[in-house]
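A.B. asks: Fold the following and give me the result.
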Amino acid sequence: MSTLHDIGARLLYRDALLLVIDKPAGLPVHPGPRGGETLTDHLDGLRFGLPRRPEAAHRLDRDTSGCLALGRHAKALARLGKLFSGNAIDKTYWAVVSGGPAEEEGSIDLALARRSPDPRSWWMKADPAGDPSLTHWQVLGRGDGLTWLALKPVTGRTHQLRVHCAESGWPILGDPIYGGAPRGSALHLHARSLSIPLYPKREAITVEAPVPGHMAEALRQTGLAEH
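C.D. replies: This is a model prediction of the structure:
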């Protein structure tokens, strides 16, 4: 479980409409049925003089680290919501997977549905009758039986990247749900960058999150140069 001591130190980008923060792994964005600390508990620290705290404009799993976009007020959230729902935002994730694909790049087109009809369940499965789900991937490095991938989800289904990698035969390292890792393992999935076309007459805002500590060693093994 991650405890967030200083949310301001995790701020990656700020303007009048948008904040992007580097969410730590292990911290859920929204409150859940089991209670406990969430990112929402800390968002008052990012008001920067506005009357209300910012709110997350999209989802990021509890165990996924990296770029999370926040809208600073209702109009900003509405604009960001349209961009995310319309797949206008370019999202790149870094993952370290066990094994890996034979090819250097490709796509996974595999429909997904909930494993359980219980609406509280977030676990997903491949299901031809499910929601269409598409992920593009590219190999960035290999080593020690692991592969470092850039994953670009076109759709935004729950656990999409985790299921797509597992169903392809190369589960994400540290995934206890879809990859058979022990409970409490560190999921090696990181929201590396967002490119957000927020302002019509300007270039898209591109923000990168630094490599998280729990992935540094596996990324080094697969070829990431030391910074």
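A.B. asks: can we go C-alpha only for contacts and neighbour counts from here?
C.D. replies: Noted.
A.B. asks: Show me the residue sitting in the middle of this protein in space.
C.D. replies: Among the residues of the chain, Ala191 comes closest to the average C-alpha position under Cα atoms, centre = their mean, at 4.2 Å.
A.B. asks: and after the helix or strand containing that one, which helix or strand comes next?
C.D. replies: Assessed by DSSP states H and E, Ala191 sits inside strand 189-196. Later in the chain than strand 189-196, the nearest helix or strand by DSSP H and E is strand 205-208.
A.B. asks: contact partners of that following strand?
C.D. replies: Defining contact as Cα atoms under 8 Å, 6 or more residues apart in numbering, one finds that strand 205-208 is touched by Leu12, Tyr13, Val20, Cys67, Arg192, Ser193, Leu194, Ser195, Ile196, Pro197, Leu198.
A.B. asks: in these, which two residues are the furthest apart from each other?
C.D. replies: Arg192 and Leu198 (18.6 Å; Cα to Cα).
A.B. asks: circling back to that earlier point, distance check, the residue nearest to the centre of the chain against Glu55.
C.D. replies: 18 Å (Cα to Cα, to the nearest Å).
A.B. asks: same deal with Pro117?
C.D. replies: 28 Å.
A.B. asks: One more, please, to line up against the first structure:
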Amino acid sequence: MATSFITVDEVLAGERLDVAVSRHVEELTRARVQKLIAEDYVQVDGKPQKANYRLRAGETVEVTVPEVKPAEIAAEKIDLDILYEDQDVLVLNKPKGLVIHPAAGHAGGTLVNALLHHCDDLSGIGGEARPGIVHRLDKDTSGVMVVAKNDRAHLSLSRQFKAHSVTREYVAIVHGEPAVEQGTIDAAIARHPKERKKMALTTAEKGRRAVTHFKVLDRFGEYSYLALRLETGRTHQIRVHLSSLGHPVVGDPVYGYKKQKFKLSGQALHARLLGFNHPTDHRYLEFAGEPPEEFRRLLNLLRGKGEAQDED
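C.D. replies: Below you'll find the model as predicted:
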């Protein structure tokens, strides 16, 4: 275990505990700090406090970082569509239906299981159940992801995501036609007050700011093909934002229409492009991934180039 001490001065006074620790212990992400706080590894004047505790001048914060536990997850041979790989990072095009990490109901067959089989080592900053995972895509959202193969790479990438300097572009097929060719949705998101597995729009005071830029690529009357760029990366952000406009993603079982014209295995949403600065040499890298066949077939059908068997 490693222990650090932070003396709260006038500058730090009033700061949230989790924010202060993540800034002063550089090797820790804020998510990791919050987990340490929840497990009482962070104490203020010898007492555990909550992550949102406001620090006071003169207090001493003790931060203990335990050794990362070996991941008790079985390595599984699962084919991965790898776009790029070196000693620091791995970039892949995640297929629809692949869960990112083990959780209730998904003990195996996840991306983490596949990564443990493919890689000799992965970063441990993400915690025992999430080695190498810097960011996530929903189970039924396909697209480009980057994985950290060591802690230094993980920290660098996490900082880029936090600073909103990572390029993230998606494409989606949605219901209806937006009134404008392009626009920005700037609306805070928080956990749904009644349905805990869902997210919802809320006020800036109660939620976290979420910004999505969109552009219409094609119109088909009842449907549209959109390009979307994330400025922030909240849970279900694109799906919630588009639904709030009255243009939910086709096939979305949570935020979309109950009756769907097309048979899809989840939402027609694909992360087609990801760009970031390499953790070691800082050169800008950008990767694009082809949407899954199901997505392409639907798009061709709407363009009048496909077969009608995709419909109910």
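A.B. asks: Looking at neighbours, which among the contacts of strand 205-208 of structure 1 is most surrounded?
C.D. replies: Cys67 (29 neighbours; other Cα atoms under 10 Å).
A.B. asks: Which residues are in contact with it?
C.D. replies: Val20, Ile21, Asp22, Lys23, Ala191, Arg192, Ser193, Leu194, Val207, Glu208, Ala209.
A.B. asks: Kindly report the same for Leu273 of structure 2.
C.D. replies: Gly143, Val144, Thr167, Arg168, Glu169, Tyr170, Glu286, Phe287, Ala288, Gly289.
A.B. asks: which stretches of structure 1 form strands?
C.D. replies: 11-14, 18-23, 55-56, 65-71, 90-98, 105-109, 112-114, 124-126, 134-143, 146-153, 189-196, 205-208 (DSSP state E).
A.B. asks: Of all those, which one is nearest Ala216 of structure 1?
C.D. replies: strand 90-98 (10.3 Å).
A.B. asks: The closest one: average distance to aligned residues in structure 2?
C.D. replies: Average distance, strand 90-98 of structure 1 versus aligned residues of structure 2 after superposition (mean Cα distance after the TM-score superposition for structure 1): 0.4 Å.
A.B. asks: Among the contacts of Leu273 of structure 2, which one lies nearest to Ile6 of structure 2?
C.D. replies: For those, the nearest to Ile6 of structure 2 is Thr167 (34.2 Å; Cα to Cα).
A.B. asks: Show me what the closest one aligns to in structure 1.
C.D. replies: Aligning on TM-score structural alignment places Thr167 of structure 2 opposite Asp90 in structure 1.
A.B. asks: what do you get for Pro102 of structure 2?
C.D. replies: By TM-score structural alignment, Pro102 of structure 2 lines up with Pro31.
A.B. asks: which residues sit in contact with that match?
C.D. replies: Pro31 of structure 1 neighbours (Cα under 8 Å, 6+ apart): Glu37, Thr38, Thr40.
A.B. asks: what's around Glu231 of structure 2, how many residues?
C.D. replies: 21.
A.B. asks: Nearest spatial neighbour of it, chain-adjacent residues omitted?
C.D. replies: Val211 (5.4 Å; Cα to Cα, 6 or more residues apart in numbering).
A.B. asks: Check the spacing between that neighbour and Val146 of structure 2 real quick.
C.D. replies: Distance from Val211 of structure 2 to Val146 of structure 2, by Cα to Cα: 21 Å.
A.B. asks: When these two are compared, which one has more neighbours?
C.D. replies: Val146 (26 against 20).
A.B. asks: Report the contact partners of that one.
C.D. replies: Neighbours of Val146 of structure 2 in contact, by Cα under 8 Å, 6+ apart: Val89, Leu90, Val91, Leu92, Ile133, Val134, His135.
A.B. asks: Looking at structure 1, which of these hold up?
C.D. replies: Contacts conserved in structure 1 for those, counting by both residues aligned by TM-score structural alignment, their matches' Cα atoms under 8 Å: Val89, Leu90, Val91, Leu92, Ile133, Val134, His135.
A.B. asks: Out of these, who's the most crowded?
C.D. replies: Among these, Ile133 has more neighbours than the rest - 25 neighbours, counting by other Cα under 10 Å.
A.B. asks: Contacts only, for that one.
C.D. replies: So Ile133 of structure 2 contacts Val112, Ser123, Gly126, Val146, Val147, Ala148 (Cα under 8 Å, 6+ apart).
A.B. asks: Please identify the residue in structure 1 that aligns with the fifth one.
C.D. replies: Residue mapping for Val147 of structure 2 onto structure 1 gives Leu70, with TM-score structural alignment as the criterion.
A.B. asks: Against Val97 of structure 1, how distant is its match?
C.D. replies: 29 Å.
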